[in-house]
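Asker: please work out how this folds:
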Amino acid sequence: MRLVFAGTPDVALPSLEALAESDHELVGVVTRPDAPSGRGRRLVASPVAQRAEELGLPVLKPDHPRDPAFQESLRALEPDCCPVVAYGALLPQSALDIPVHGWVNLHFSCLPAWRGAAPVQHAIWAGDEVTGATTFRIVKELDAGPTFGVMTERIRPRDTAGDLLARLAEGGAGLLVATLDGLADGSIVAREQEADGVTFAPKISVEDARVDWQVPGHLLDRQIRACTPAPGAWSTFEGQRLKIGPVLVVDEQLPAGRLEVRKDTVLVGTSTHAVVLGQVQPFGKKQMPAADWARGARLASGAHLGDSPGQEA
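Answerer: Reported below is the predicted structural model:
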C-alpha cells in the first residue's frame, strides 16, 4: 500500500523506521509545525520531521489538518492508508475520508481502556499490572474506532512512564506494520470496541503532578513514576519548587512531608510508609541525587517538604 505516516515526537520514530523498512511504499509524512525550543526559542523541526527528511520523504506541516491546502497536498500523494502515532492534532472528517483504508492509529493502551492523550501515565498511576497497544481506525469520537490488533505489556514495579512508553513504542511498531499487512491482503477485520470497560486518560497537567505528602506512600510512588519524565512530579521546599524523581517506599514511618536526612539517603514522610528520595531538581539548578541536595542545602532532619498552611507555591 501507499502510506503517508503521521506523527510528531520521539515515540513515533520506531513506527516510522518500521514502515520505511516494510514492504509498503512510504510516500510522505505529516507532522506538527516547527516549534520553539531551547533558551533561544528558535524554531526546531519535530523528531519525525527530521528523520523523514533524512529518509528523503516529503514532509507536510499543516497548522491544522483541516487546511484545504494541506488536504489537497495529501490527496496528491494518493495514500491508500495513513498510519498515525502521536500526531498531536484532531483530524476532521474531510481528512479522514482521503485514504481508501482511512487513518490507522497506534494507541498505547488496550482499548477501550485509557482513551485519550496520556494512557501510559494513567495506567501506571492507577496501578494497572498490564497495559499494551492497540491499532484502530480513527473516527470522529475520541479513540473509539474499530480495532484491528492488540499487544500486551506487563507494567514493571519500577517503570516510569518514559520506560514503559519506550517499550510500547518498539513493540507497537511491529503491531502497526502487521495491521497494515493485513489490510493490504484482506486478512484482517476491524472489530467494534466493547461498550464496557471504557476509561479515559486526559493530559496530565503540571498542577496534577504536584505531590501531596498526605497521600499514602505507594500512591505517591505511582504518581511520581507516572509523571516521569513529563510533566515531572514536584513539591515545594522553602516556597520554591523542587522536582521529584522516582522514590522508593520503605518500611518506616515519618510525619507527612517531614525530611529525615541520613548519610547517603533522604527520607520523606507520607500518610503511611516513608519514601526514599532519588533524584531531585531544586529551582534553577540541575538534577542531582537527593543526598547531594541535602548536603549542599545543609538540610537537617525535621525540615519539611510542601507548603505551610496559607503559603503559595
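Asker: every contact and neighbour count from this point should use C-alpha atoms.
Answerer: OK.
Asker: now do the contacts for the spatially most central residue of the chain.
Answerer: Nearest to the mean C-alpha position of the chain, by C-alpha atoms, centre = their mean, lies residue 118 at 5.6 Å. Applying C-alpha atoms under 8 Å, 6 or more residues apart in numbering to residue 118 gives the contacts 201, 202, 203, 204.
Asker: for ChimeraX, what selects the buried ones among those residues?
Answerer: Applying 16 or more other C-alpha atoms under 10 Å to the contacts of residue 118, the buried members can be selected in ChimeraX as follows:
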select :201,204
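Asker: which two of the contacts of residue 118 have the greatest separation?
Answerer: 201 and 204 (8.3 Å; C-alpha to C-alpha).
Asker: got JSON lines for the contacts of residue 118, with secondary structure and distance to residue 63 too?
Answerer: Shown next, in JSON lines, are the contacts of residue 118 (DSSP: H, G, I helix; E, B strand; the rest coil; distance: C-alpha to C-alpha, whole Å):
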{"residue": "201", "secondary structure": "coil", "distance to residue 63": "25"}
{"residue": "202", "secondary structure": "coil", "distance to residue 63": "23"}
{"residue": "203", "secondary structure": "coil", "distance to residue 63": "21"}
{"residue": "204", "secondary structure": "coil", "distance to residue 63": "24"}
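Asker: want to throw the contacts of residue 118 into TSV with distance to residue 136?
Answerer: Below are the contacts of residue 118 laid out as TSV (distance: C-alpha to C-alpha, whole Å):
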residue	distance to residue 136
201	17
202	19
203	20
204	23
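Asker: point out the other helices and strands that whichever strand or helix holds residue 168 packs with.
Answerer: Residue 168 is part of helix 161-185 when elements are defined by DSSP states H and E. Judged by 3 or more C-alpha pairs under 8 Å, 6 or more residues apart in numbering; DSSP states H and E, helix 161-185 is in contact with helix 13-20, helix 119-126, strand 130-137, strand 147-154.
Asker: which residues sit against it?
Answerer: With C-alpha under 8 Å, 6+ apart, helix 161-185 has contacts from 1, 11-12, 14-16, 18-19, 22, 83, 101, 106, 108, 120-121, 124, 132-135, 148-151, 153, 155, 188-189, 225-229.
Asker: let's see this one next to it:
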Amino acid sequence: MRLVFAGTPEPAVPSLELLAASRHEMLAAITRRDAPVGRKRVLTPSPVAHRAEELDIDVIRADKLDTEVTAKVEALAPDLGVIVAYGGLVREPLLSMPRHGWINLHFSLLPKWRGAAPVQHALIAGDTVTGASVFQLVAGLDAGDVYDEIVHEIEPDATAGELLEQLAISGASLLARVVDDIAAGTATTRAQTGDPSYASKLEDVDGQLIWTQSSDRVLGRFRGVTPAPGAHTTINGARVKVLEARTAPSDAPTLAPGQVAIHNKEVIIGTATVPIQVRTVQPAGKGSMRAADWFRGLRSETVVAGS
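Answerer: Predicted coordinates:
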C-alpha cells in the first residue's frame, strides 16, 4: 500500500522505521514544525523529521493538519494514513481521504486512558498493566474500533520515559502487522468495550510531589512525570527538581510527611506511609547532583519538603 505517516516525538520513530523498511511505499512523513530546544533555544527538527530525512522520506512540517496539509496529502493519493503521537487532530475531509482511512497506534489498552498522555496517567494511577492498541481513527477522541492490541506488564520502578521506549518498540511491530493485514484484506476490528478514562496532557503543576500522600502515590506521580514535565518539590521554600527516587530501605526511620533526613548517606523524605529515598536532584539554576551532596550544602538544622 501507499502510506502517509504522521508523528512527532521519539516514541513514533520505531514505527516510522519499521514501515519504511516494509514492502509498503512511504509517501511522506507529516510532523510538527522545528521547535526551540535547550537553554539556547536552538531550532531543532522533531525526532520524526530527523529520522525521515535520514531515510530519504519527504517531510511535511505542520503544527496542525489544515487545508494546506490536506491538499498535499490528496495529491499523494495514499491508501492508508498511519498516525503515532503526532500531536494534533485529523479532521474531515483528511480523515476519509486515504482509501482505508487512518489508523492510530496508541499506548494504552483502549478504552482506558484515551488522550494525550496515556502512559503517564497509567503510572500516576498506579496501574500495573498497560499496553498498546491499533485502532481505526474516527472523529471521537481515540474512540474507533480496535484492530489489535498487546498487553505489557509495568515494571515496578519504570518511569514514563522508560515505559514509552518499551511500548514504542513492541507497538511498532503491532502496527506493522495490522498494516500488512489491511493490505491483505484480512484485518478485522472490534468495538471498544468498558468505561473510558481520559489522559489529558500534563502540565508543570502535575509534577508537584505531595508528601502527605502515601509513598506509592508519591512514587507513582514521580514515575509518571519523569522525564517530562518533571517531578519537583520545594525544600524550605526553594524549588528543587527530583530526578531519581525510589522506596527507602526497610531499615529507614519513620519520618513525618515532608521531613527530610540523611539515612546511610542517602536523602530520605517522609510520606504518609514509608519514606522515599531521593538520590538525584536539580536545584533551581543549577545542574543535577547527588541529593546527599545537595543536602549537605543546605546548612539548615530543619529541612522540610513541600514548604
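Asker: coming back round to it: and the next helix or strand past the helix holding residue 168 of structure 1?
Answerer: Going down the chain from helix 161-185 of structure 1, the next helix or strand is helix 217-226, by DSSP H and E.
Asker: just the buried ones from the contacts of helix 161-185 of structure 1?
Answerer: 1, 11-12, 14-16, 18-19, 83, 101, 106, 108, 120-121, 124, 132-135, 148-151, 153, 155, 225-228.
Asker: hmm, residue 281 of structure 1 is touching residue 243, no?
Answerer: Yes - with contact defined as C-alpha atoms under 8 Å, residue 281 of structure 1 reaches residue 243; the gap is 4.9 Å.
Asker: which of these two has more neighbours?
Answerer: residue 243 (22 against 18; other C-alpha atoms under 10 Å).
Asker: what helix or strand does the counterpart of the more buried one in structure 2 sit in?
Answerer: Alignment note (TM-score structural alignment): residue 243 of structure 1 maps to residue 241 of structure 2. According to DSSP H and E, residue 241 of structure 2 maps onto strand 238-247.
Asker: how near is the residue nearest to residue 269 of structure 2 when sequence neighbours are not counted to residue 186 of structure 2?
Answerer: Spatial nearest neighbour of residue 269 of structure 2, excluding adjacent residues (C-alpha to C-alpha, 6 or more residues apart in numbering): residue 260 at 4.5 Å. According to C-alpha to C-alpha, to the nearest Å, residue 260 of structure 2 stands 59 Å off from residue 186 of structure 2.
Asker: higher neighbour count, the two?
Answerer: The residue with more neighbours, out of residue 260 of structure 2 and residue 186, is residue 260; 22 against 9, by other C-alpha under 10 Å.
Asker: can you name the residues that contact the nearest residue to residue 7 of structure 1 once chain neighbours are set aside?
Answerer: Nearest non-adjacent residue to residue 7 of structure 1, counting by C-alpha to C-alpha, 6+ apart: residue 87, 3.9 Å away. Contact partners of residue 87 of structure 1, counting by C-alpha under 8 Å, 6+ apart, are 6, 7, 8, 9, 30, 31, 32.
Asker: how close does residue 87 of structure 1 get to residue 197 of structure 1?
Answerer: 25 Å.
Asker: just residue 30 of structure 1 next, same as before
Answerer: From residue 30 of structure 1 to residue 197 of structure 1 the distance is 32 Å (C-alpha to C-alpha).
Asker: so what corresponds to residue 49 of structure 2 in structure 1?
Answerer: Checking TM-score structural alignment: residue 49 of structure 2 goes with residue 49.
Asker: which SS class is that match?
Answerer: helix (DSSP: H, G, I helix; E, B strand; the rest coil).
Asker: who are the contact partners of it?
Answerer: Per C-alpha under 8 Å, 6+ apart, neighbours of residue 49 of structure 1: 8, 29, 31, 59.
Asker: how about residue 82 of structure 1?
Answerer: Residue 82 of structure 1 sits in contact with 3, 4, 5, 6, 99, 101, 102, 103, 104, where contact means C-alpha under 8 Å, 6+ apart.
Asker: any idea how far it lies from residue 202 of structure 1?
Answerer: Taking C-alpha to C-alpha, one finds residue 82 of structure 1 at 24 Å from residue 202 of structure 1.
Asker: same deal with residue 251 of structure 1?
Answerer: 33 Å.
Asker: tell me which of the helices and strands packed on helix 161-185 of structure 1 lies nearest to residue 265 of structure 1.
Answerer: helix 119-126 (25.0 Å).
Asker: so that closest one aligns onto which residues of structure 2?
Answerer: So helix 119-126 of structure 1 sits over residues 118-125 in structure 2, by TM-score structural alignment.
Asker: list the contacts for residue 114 of structure 2?
Answerer: Taking C-alpha under 8 Å, 6+ apart, one finds 108, 141, 142, 143, 196, 197, 198, 199 in contact with residue 114 of structure 2.
Asker: quick one: contacts for the closest residue to it other than its chain neighbours?
Answerer: Sequence neighbours aside, residue 198 is the residue nearest to residue 114 of structure 2 in space, at 4.8 Å (criterion: C-alpha to C-alpha, 6+ apart). Applying C-alpha under 8 Å, 6+ apart to residue 198 of structure 2 gives the contacts 112, 113, 114, 115, 118.
Asker: run the last query once more with 10 Å
Answerer: Neighbouring residues of residue 198 of structure 2 by C-alpha atoms under 10 Å, 6 or more residues apart in numbering: 111, 112, 113, 114, 115, 116, 117, 118, 121, 141, 142.
Asker: one more: residue 275 of structure 2?
Answerer: 211, 214-215, 246-250, 252-261, 267-269.
Asker: tell me which of these fall in helices.
Answerer: Applying DSSP state H to those, the entries found in helices are residue 215.
Asker: hang on, the earlier thing: so which of the contacts of residue 114 of structure 2 would you say is closest to residue 158 of structure 2?
Answerer: residue 108 (15.5 Å).
Asker: touching, that closest one and residue 153? I think so.
Answerer: No - counting by C-alpha atoms under 10 Å, residue 108 of structure 2 sits too far from residue 153 to count as a contact (11.6 Å).
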